[in-house]
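Colleague: Predicted model follows, preceded by the sequence.
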Amino acid sequence: MKRISVIFAILILLSLVLSGCNKTASSDNVIKIGANFELTGTMAAYGASSMNGINLAVDEINNSGGVLGKKIKIVSVDNKSDVGESTNVATKLINQDKVVAIIGTTATPTSLGMVNVVTDSKIPMIATTATNPKVTVNPNTGKVRKYVFRACFIDPFQGKVNADFAYNTLKAKTAVIYIDDKSDFSKGLAKVFEDNFVKLGGKILDKEAYVQGDNDFRSTLTKIKGVNADILFLPGHYAEVGKIIKQAREMGINSPILGGDGWDSPDLVKIAGSSAMNNTFMSNHFIASDNDPKVQDFVKKYKDKYGVEPDSRAVLAYDATNILAAAIKNANSTKADDIVKALENLKDFVGINGPIKFDKNHDPIKSAVIVEFKDGKQIFKAKVNP
């Protein structure tokens, strides 16, 4: 009887081991990639568009056979538009979910919130729309962050594009700058704009600041109206920018208002109102009305799946996903250092807006567009190459 019990126990143990082996084999059939995005909070619209782009890319990749014979599995976690939470999300994705890489985030602060985690853990990340140079280059050491890449242009390029457009196209000779004082993105883009605008011969008449989450900007806008500058430069994010533009127009500030890619969200026009957005302009990565066949093919696929036109967040997240998949394929490996090397040597990759390759700082070399708002619609104004 005792002998039978021992044999029975051994059989149970073997079944558990085999069950565990089968589970491991099953997990080996997928490549897990983390997605760290702002799905709630002040930048939730950014995160929603980004995840749409990622999911579209993953569907296409998996339907075409996957990568290295395996399906891509996205593990998505909400960072709640919070820097500290972004750090926690990255830690969870790496330590608990065991992802091979992370895509995200959509903003400089939340991306900076995870760079130390991925660096210490030696897991590559591709930020989608974090444009501050500090994301890929450590400002304290001047060294490139080995495991950090991005899919978007950087603020030194974007700020120069804005300054050139303001001075040479809009013929603005004076400007007021109104920044989000808690945003590295806003402050960094403002500094680049100011330096280039002044270098061209322009003059900054006033600089004002608000804090993300503010709702009433009338007191500061009264001061700005009194300055009577040729242009208002507003390098913030859509949630506050929409309210500022709405209140500025209600107060009779009718001068051109210019900003960066932080404006790009369908919610901007909803917040500000279509008429208030007239005579406003932004630099951006993409515009859906671009006649390029590759752009129009993407727009159609996106609209068929989601019922709306894509914004730049969707495009860059889509590109980032395909860039990462291409790197894993080229490396023939999911090991971090192999992926990093493949990203650094990326060639012949064509994104939605054209060819993409990384420079020595892990920043992509790519063009920007200037977009004008007319009656709530985005109109292509100009394309600027690096």
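Modeller: That came through, no problem.
Colleague: hey, let's count contacts and neighbours off CA atoms from now on
Modeller: OK.
Colleague: All the helices of the stretch 51-200 of the chain, residue numbers only.
Modeller: Along the stretch 51-200 of the chain, counting by DSSP state H, counting those that start in this stretch, helices occupy 83-95, 108-121, 155-164, 184-200.
Colleague: can you check the stretch 251-386 of the chain too?
Modeller: Counting by DSSP H, counting those that start in this stretch, the segments of the stretch 251-386 of the chain that form helices are 266-272, 293-306, 312-331, 336-344.
Colleague: Which one, of these, ends up nearest to residue 234?
Modeller: Among those, helix 266-272 comes nearest to residue 234, with 13.2 Å by CA to CA.
Colleague: could you say what helices and strands that closest one packs with?
Modeller: helix 238-250 (3 or more CA pairs under 8 Å, 6 or more residues apart in numbering; DSSP states H and E).
Colleague: hold the first one in mind and look at this next one:
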Amino acid sequence: MNKKWLKAFVTLGSVMALTGCGSGSLTETTNQSAENADEIRIGGNWELSGNVSAYGVVQNNAIKLAVDEKNQAGGLLDKKINYLEYDNKSTTEEAVSGAEKLVDENAAVIIGPSTTNNTEATISTVTRAKTPLISATATADNITLDQEGNVLDYIFRICFQDSLQGGSLAEFSNKEGYTKAAIIKDNSSDYGQNLSDEFHKHFDGDVVREESYVAKESDFNSILSNIKNSDAQVIFVAGYYEEAGPIIKQAREMGIDLPILGPDGFGNKEIINLAGEENWDNIYYAAHFVENEDSPQEVKDFLAKYRETYQSEPDMFSALAYDAANLAFDAIERAGTTDGEAVQKALAETKDFTGVTGNFSMDEKHNPSKTVFIQEVKDGQVVGSQAIEAVK
């Protein structure tokens, strides 16, 4: 590589299911408003089972950690937080059901789902109810906009967008001198398509081969053979960990030792299990934050508390969810109420929020201003991180 890498490492170690955390479990739906209740309810709509559950589980864990910390510090507006979690089973249908049930349970804010498609499916539900939704990890650019490009009042996110990470991965490739790339994209998700489009837009070289797959596919030998027979210098896998892991494994077993680029979907420990640690090498992926000796104290504290509580390694998805929860608490405190319109206004006016994934303000499209980091993996370990100026 021709860039100077920062010494860094990341902790990549890491049926309605409504349960309560904090004030106890909820067994009955009430007609009590969130503002007048004896507790403040925060909803979590997560992929706790199904094909991308590795994302949802760690994010749900992180929110429970944030809720426990806040309750120990006195709660919100002198009330205890009751966290309601819903398992959407990694499907859009259940994501909608989860949003409806959390709205019915008078959640002041809903956090999640993890994925773009599931988040998009819930937008109309929370908008009608005027319940703010904070996405920790839905990266599609249009998540916060309607079809005419107008801002959706009740939808916010704290992660960078696909245009930023797709463009930054292309810019990284340009700086490394790659002139011929191959793309393998998840054709069944907006996530994969958006990332591929942005890479195309910003890559200065030629995309000499483009292949696609659909979710839950497992045999990638045919498309990898096509890439092996091309003159590609680098491979960009635009998709989630469930398929990216086997793609990496099968590529290495086929003798393809080219650098493999990935989006933030690579940032979960399960991808290493699927790829095989021996194949987790010469990988570069987009990340929302890094940990090193110069990390702020809030980063070190979060990582230590997560490890102690769950006896497992946190990852960037857990860090983003932790920030989303604390942003929700911050907005409610600034609003001085759980009224949806007041909390929405407070979220839109967020300035200089300090989180473990960085400090940010909310822009006019309800997106944060953040840096994209590219992590370098060698011999199964993250050995460096490079900040790439975000491009659109």
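Modeller: Yep, it's here. Everything numeric here is computed off the predicted structure, so don't read it as measured data.
Colleague: Need the helices of the stretch 51-200 of structure 1 in JSON lines (columns: mean neighbour count).
Modeller: Shown next, in JSON lines, are these (neighbours: other CA atoms under 10 Å):
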{"stretch": "helix 83-95", "mean neighbour count": "20"}
{"stretch": "helix 108-121", "mean neighbour count": "21"}
{"stretch": "helix 155-164", "mean neighbour count": "23"}
{"stretch": "helix 184-200", "mean neighbour count": "20"}
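Colleague: what's the closest of the helices of the stretch 251-386 of structure 1 to residue 54 of structure 1?
Modeller: Comparing those by CA to CA, helix 312-331 comes nearest, at 4.9 Å.
Colleague: Translate residue 136 of structure 2 into the numbering of structure 1.
Modeller: Using TM-score structural alignment, the partner of residue 136 of structure 2 in structure 1 is residue 128.
Colleague: Need the residue closest to the centroid of structure 1.
Modeller: By CA atoms, centre = their mean, structure 1 has its centre lying nearest to residue 129, at 2.0 Å.
Colleague: for structure 1, longest helix please?
Modeller: Using DSSP state H, we find that the single longest helix of structure 1 is helix 2-27.
Colleague: can you tell me how far the residue of structure 2 most remote from its centre sits from residue 222 of structure 2?
Modeller: Of all residues in structure 2, residue 229 sits farthest from the chain's C-alpha centroid, using CA atoms, centre = their mean; the distance is 33.8 Å. When CA to CA, to the nearest Å is the yardstick, residue 229 of structure 2 and residue 222 of structure 2 sit 11 Å from each other.
Colleague: for residue 232 of structure 2, same thing?
Modeller: Per CA to CA, residue 232 of structure 2 is found 16 Å from residue 222 of structure 2.
Colleague: How about residue 164 of structure 2?
Modeller: 30 Å.
Colleague: Tell me which of residue 232 and residue 222 of structure 2 has more neighbours.
Modeller: Neighbour count, other CA atoms under 10 Å: between residue 232 of structure 2 and residue 222, residue 232 has more, with 19 against 10.
Colleague: helix/strand/coil for the more buried one?
Modeller: coil (DSSP: H, G, I helix; E, B strand; the rest coil).
Colleague: To which residue of structure 1 is it aligned?
Modeller: Applying TM-score structural alignment, one finds that residue 232 of structure 2 aligns to residue 229 in structure 1.
Colleague: what's near enough to touch its match?
Modeller: Applying CA atoms under 8 Å, 6 or more residues apart in numbering, we find residue 229 of structure 1 in contact with 174-176, 205, 255.
Colleague: one more time with 6 Å
Modeller: Each residue near residue 229 of structure 1 by CA atoms under 6 Å, 6 or more residues apart in numbering is listed here: 174-175.
Colleague: And it, how close does it get to residue 374 of structure 1?
Modeller: 22 Å.
Colleague: May I see the buried residues of stretch 70-82 of structure 2?
Modeller: 70-71, 75-77, 80-82 (16 or more other CA atoms under 10 Å).
Colleague: matching residues in structure 1 for it?
Modeller: Going by TM-score structural alignment: stretch 70-82 of structure 2 matches residues 61-73.
Colleague: just to revisit the earlier point, between the buried residues of stretch 70-82 of structure 2, which is nearest residue 308 of structure 2?
Modeller: residue 70 (17.2 Å).
Colleague: Now that closest one: closest residue in space that isn't a chain neighbour?
Modeller: Excluding its sequence neighbours, the residue lying closest to residue 70 of structure 2 (CA to CA, 6 or more residues apart in numbering) is residue 76, at 7.5 Å.
Colleague: same check, this time on residue 216 of structure 2
Modeller: residue 243 (6.8 Å).
Colleague: The one you found -> structure 1?
Modeller: Match for residue 243 of structure 2 (TM-score structural alignment): residue 240.
Colleague: How many residues are close by that match?
Modeller: Quick note: residue 240 of structure 1 (other CA under 10 Å) scores 25 neighbours.
Colleague: how far away is it from residue 73 of structure 1?
Modeller: 35 Å.
Colleague: repeat for residue 161 of structure 1
Modeller: 37 Å.
Colleague: cool, and residue 181 of structure 1?
Modeller: 38 Å.
Colleague: Then residue 3 of structure 1?
Modeller: Counting by CA to CA, the gap from residue 3 of structure 1 to residue 73 of structure 1 is 46 Å.
Colleague: Likewise for residue 216 of structure 1?
Modeller: Counting by CA to CA, the gap from residue 216 of structure 1 to residue 73 of structure 1 is 43 Å.
Colleague: and what of residue 320 of structure 1?
Modeller: Taken as CA to CA, the span from residue 320 of structure 1 to residue 73 of structure 1 is 15 Å.
Colleague: Likewise for residue 286 of structure 1?
Modeller: 27 Å.
Colleague: same thing with residue 157 of structure 1?
Modeller: Taking CA to CA, one finds residue 157 of structure 1 at 34 Å from residue 73 of structure 1.
Colleague: just residue 51 of structure 1 next, same as before
Modeller: 13 Å.
Colleague: Residue 146 of structure 2: neighbouring residues, count only.
Modeller: The number of residues packed near residue 146 of structure 2 is 12, by other CA under 10 Å.
Colleague: Same question for the one 5 residues further on.
Modeller: Here the number of neighbours of residue 151 of structure 2 (other CA under 10 Å) works out to 17.
Colleague: Any figure for the gap between the equivalent of it over in structure 1 and residue 133 of structure 1?
Modeller: The alignment partner of residue 151 of structure 2 in structure 1, by TM-score structural alignment, is residue 144. Here the criterion is CA to CA. By it, residue 144 of structure 1 lies 10 Å from residue 133 of structure 1.
Colleague: Now do the end-to-end distance for the match of stretch 70-82 of structure 2.
Modeller: Stretch 61-73 of structure 1 has an end-to-end distance of 11 Å (criterion: CA to CA).
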